[in-house]
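*Asks:* Build me a structure from this.
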Amino acid sequence: MPFHAEPLRANKEIDIDLEHSVAAQKFPDIRAVLEGNRWWSRKVTEEQPEVWAEQVKGQAPNFLWIGCADSRVPEVTIMARKPGEVFVQRNVANQFQPQDDASQALLNYAIMNVGVCHVIVVGHTGCGGCIAAYDLPAPKQNEEFCDPSTPLTRFLDPIIRLKHSLPEGSDVNDLIRENVKMSVRNVVDSPTIQNAWELARKGEFRKVYVHGWLYDLSTGLLIDLNITQGPEPVTLESDKPKVNGTA
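*Replies:* I've put the predicted structure just below:
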């Protein structure tokens, strides 16, 4: 993006001295975080001083990560990326809901303004949202929501319905995986992606791809579910049919 970030100017509200921070003085855990930030800033300045100059020029991330809000799944860390390389949406159970304007707006901004080429929906083992949805009862006939009494159950409604559509004997990990697939389908069906693909097929826009991954908390590994979709079929050379006995 061409938007330049103007440096903050010190005033009575912008003061980096932690001795002047009420929260840092009152809460030790807050102070530890702010002190950690100072340490990190000094370390980057010493080792990669060019980073700050690049940061203020703007961002051009190649990836949009649609992931869970779970604190154990920090996208930049587990992708081994740097600040500025990953655009992010995180919510309960890594959902992309078609009726959610916040999700649609973020996707549109990422593709049409920021320059993202890869949209990645990432679920993870031990997902609290999917575990909660797995244990909730199926909605009654003609009921709009499974349980409209709380924001959480309303937000989990698509996953609750998904769970009760799975084959008998399906476990939580099956639901976690199918939830990723559901959000991938929702991203693919979005106006932003469909428009981008239509333009790409005409040679008027870059190619954008949508992926589905799982993160295993027990190993720290990201697993590709091989459900990638793009403006054309995504296959390996070895998967292509042979012609006249040759690859």
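*Asks:* rest of the way, CA atoms for contacts and neighbours
*Replies:* Fine.
*Asks:* where's the residue nearest the centre of the chain, which helix or strand?
*Replies:* Nearest to the centroid of the C-alpha atoms of the chain, with distances taken as Cα atoms, centre = their mean, sits I66, at 1.9 Å. Using DSSP states H and E, I66 maps to strand 63-68.
*Asks:* What's the first helix or strand after that strand?
*Replies:* Next element after strand 63-68 (DSSP H and E): helix 75-78.
*Asks:* Which neighbouring elements make contact with whichever helix in the chain runs longest?
*Replies:* The longest helix of the chain (DSSP state H) is helix 28-47. Applying 3 or more Cα pairs under 8 Å, 6 or more residues apart in numbering; DSSP states H and E, one finds that helix 28-47 contacts helix 22-26, helix 50-57.
*Asks:* As JSON lines, those helices with distance to Q229 would be great.
*Replies:* Shown next, in JSON lines, are the helices and strands packed on helix 28-47 (distance: least, Cα to Cα, whole Å):
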{"stretch": "helix 22-26", "distance to Q229": "47"}
{"stretch": "helix 50-57", "distance to Q229": "31"}
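*Asks:* three-state assignment of the residue lying closest to S190 once chain neighbours are set aside?
*Replies:* Of all residues not flanking S190 in the chain, P98 sits nearest, at 7.1 Å (Cα to Cα, 6 or more residues apart in numbering). What DSSP: H, G, I helix; E, B strand; the rest coil gives for P98 is coil.
*Asks:* tally of neighbours for P98?
*Replies:* 16 (other Cα atoms under 10 Å).
*Asks:* With the one 5 residues further on instead?
*Replies:* Look at S103: counted by other Cα under 10 Å, it has 19 neighbours.
*Asks:* and it, what element?
*Replies:* Here S103, judged by DSSP H and E, is contained in helix 101-109.
*Asks:* so the helix or strand following that helix versus strand 63-68, what angle?
*Replies:* Of the helices and strands lying after helix 101-109 in sequence (DSSP H and E), the nearest is strand 118-124. Interaxial angle, strand 118-124 versus strand 63-68 (axes from the mean of the first three to the mean of the last three Cα atoms, to 10 degrees): 20 degrees.
*Asks:* next up, for comparison:
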Amino acid sequence: MHKIILAGALALSCSFDAVSAFVAPGASMGKAMVAPRLRSSTSSVAGGLRMQSKADIVAPLFEANKKWIQAKKAKDPKFFDRLGSVHKPEVFWIGSADSRVAANEIIGAEPGEVFVCRNMANIVLPFDVNLMSALQYAVDYLEVQHIIVCGHYSCEGINIALNKENYASPLENWISHVRNVYRAHADVLDAIPDEEQRKRKLVELNVMESCMNVYQLAIVQNRLKMTKPTQPYSTPRIHACVYETGTGELKKINWFPEGMEDPFGMRYDESSNAEVAQNRKVLEEAIKK
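*Replies:* The predicted structure is shown next:
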């Protein structure tokens, strides 16, 4: 039996500027597996949190919360009364856990307007119980009209997946899904000579694959069929977006495979399509039975 020996330690700077990780012996590879070194791009900004020492890391969070409450009440005295009694967002956001990509912030939404679930590299997998539970609640109970899958350029998850390192589990297992996306689109990605542009393309393809996975889920398919006869278009609508961390711009991208007819666009605009209208009639009759 092999002993697992920690050879390093997790280090966190006062300003959240750097995270060092551990080095552990590989059970099967016979060599050390090194966790990535992650850096924050926003260590200290005007009006933000300023950490002076390790003991000072948590206290400013509570102080900032008090100031936020005061500012909200000054602008809208009834804000928290509404927030505490109603939760009916129309958007479910699947995004990256990266601290630079806060959903509400980048789209100017107030608390309560967007239901958010985030993970590393905005990956959608049917066995991710956390995401599937949130998605089911959003679709079946909140009845959200839109699902947004948002990736971002300069994604650490993408960068890690492209490395040759064998990372410790569970990180290694998670990023393997990004590597699978690369393999599925290797002909497109390998044809891009510039490494940075190749990473950006993988970010987009990863978002597109996640949208496809969302669309194929039984939770979503059942809801699409249920809403089809009752609305101008079936919901939830699925959108693919990529956030540019360097400019703040949110870009919408087509998420169906290139060269494929756009059945999803047709689905969203089905009221103007005679063939789809006929299908709706058939479905209505089936529901009555």
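*Asks:* quick one on the thing from earlier: under the alignment, what does the residue nearest to S190 of structure 1 map to in structure 2?
*Replies:* Alignment note (TM-score structural alignment): P98 of structure 1 maps to P126 of structure 2.
*Asks:* Could you tell me which residues make contact with its match?
*Replies:* Listed by Cα atoms under 8 Å, 6 or more residues apart in numbering, the contact partners of P126 of structure 2 are 132, 213, 217.
*Asks:* which bit of structure 2 covers stretch 56-70 of structure 1?
*Replies:* With TM-score structural alignment as the criterion, stretch 56-70 of structure 1 aligns to 84-98.
*Asks:* since we're on L189 of structure 2, how many residues are nearby?
*Replies:* As a burial measure, L189 of structure 2 scores 20 neighbours (other Cα under 10 Å).
*Asks:* shouldn't it be in contact with E196?
*Replies:* No - judged on Cα atoms under 8 Å, L189 of structure 2 makes no contact with E196 at a distance of 11.1 Å.
*Asks:* secondary structure class for the nearest residue to N166 of structure 2 once chain neighbours are set aside?
*Replies:* Excluding its sequence neighbours, the residue lying closest to N166 of structure 2 (Cα to Cα, 6+ apart) is M33, at 5.6 Å. Here M33 of structure 2 takes the strand state, with states given by three-state DSSP.
*Asks:* who are the neighbours in contact with M33 of structure 2?
*Replies:* 23-26, 165-168.
*Asks:* go on, P231 of structure 1?
*Replies:* P231 of structure 1 neighbours (Cα under 8 Å, 6+ apart): 197-198, 200-201, 207-209.
*Asks:* Tell me the residue in structure 1 aligned with S169 of structure 2.
*Replies:* Checking TM-score structural alignment: S169 of structure 2 goes with T150.
*Asks:* Sorry, wrong one. I was asking about E244 of structure 2.
*Replies:* Using TM-score structural alignment, E244 of structure 2 lines up with D216 in structure 1.
*Asks:* Now for that match, how many residues are close by?
*Replies:* 15.
*Asks:* that older thread, turn the helices and strands packed on helix 28-47 of structure 1 into JSON lines, columns for distance to M112 of structure 1 and mean neighbour count.
*Replies:* What follows is the helices and strands packed on helix 28-47 of structure 1, written out as JSON lines (distance: least, Cα to Cα, whole Å; neighbours: other Cα atoms under 10 Å):
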{"stretch": "helix 22-26", "distance to M112 of structure 1": "39", "mean neighbour count": "13"}
{"stretch": "helix 50-57", "distance to M112 of structure 1": "19", "mean neighbour count": "12"}
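*Asks:* Out of the ones you listed, which is closest to R38 of structure 1?
*Replies:* Nearest to R38 of structure 1 among those is helix 22-26 (12.9 Å), distances taken as Cα to Cα.
*Asks:* Now do the SS call for the closest residue to E198 of structure 1 other than its chain neighbours.
*Replies:* In space, not counting the residues next to it along the chain, E198 of structure 1 is nearest to P231; the distance is 7.4 Å by Cα to Cα, 6+ apart. Three-state assignment for P231 of structure 1 (three-state DSSP): coil.
*Asks:* Can you report how many residues lie near V242 of structure 2?
*Replies:* Counted with other Cα under 10 Å, V242 of structure 2 comes out at 20.
*Asks:* hang on, it packs against Y153?
*Replies:* Yes - if you go by Cα under 8 Å, V242 of structure 2 and Y153 touch, sitting 7.1 Å apart.
*Asks:* Now list whatever residues contact both of those two.
*Replies:* V203.
*Asks:* Now do L221 of structure 1: how many residues are near it, please.
*Replies:* L221 of structure 1, neighbours per other Cα under 10 Å, totals 12.
*Asks:* How about the contacts made by it?
*Replies:* Counted by Cα under 8 Å, 6+ apart, L221 of structure 1 has contacts Y215.
*Asks:* show me what contacts P236 of structure 2?
*Replies:* By Cα under 8 Å, 6+ apart, P236 of structure 2 lies in contact with 139, 143-147, 220, 223-224.
*Asks:* redo that, cut-off 6 Å
*Replies:* Going by Cα atoms under 6 Å, 6 or more residues apart in numbering, P236 of structure 2 touches 145-146.
*Asks:* Sweet, I'm off.
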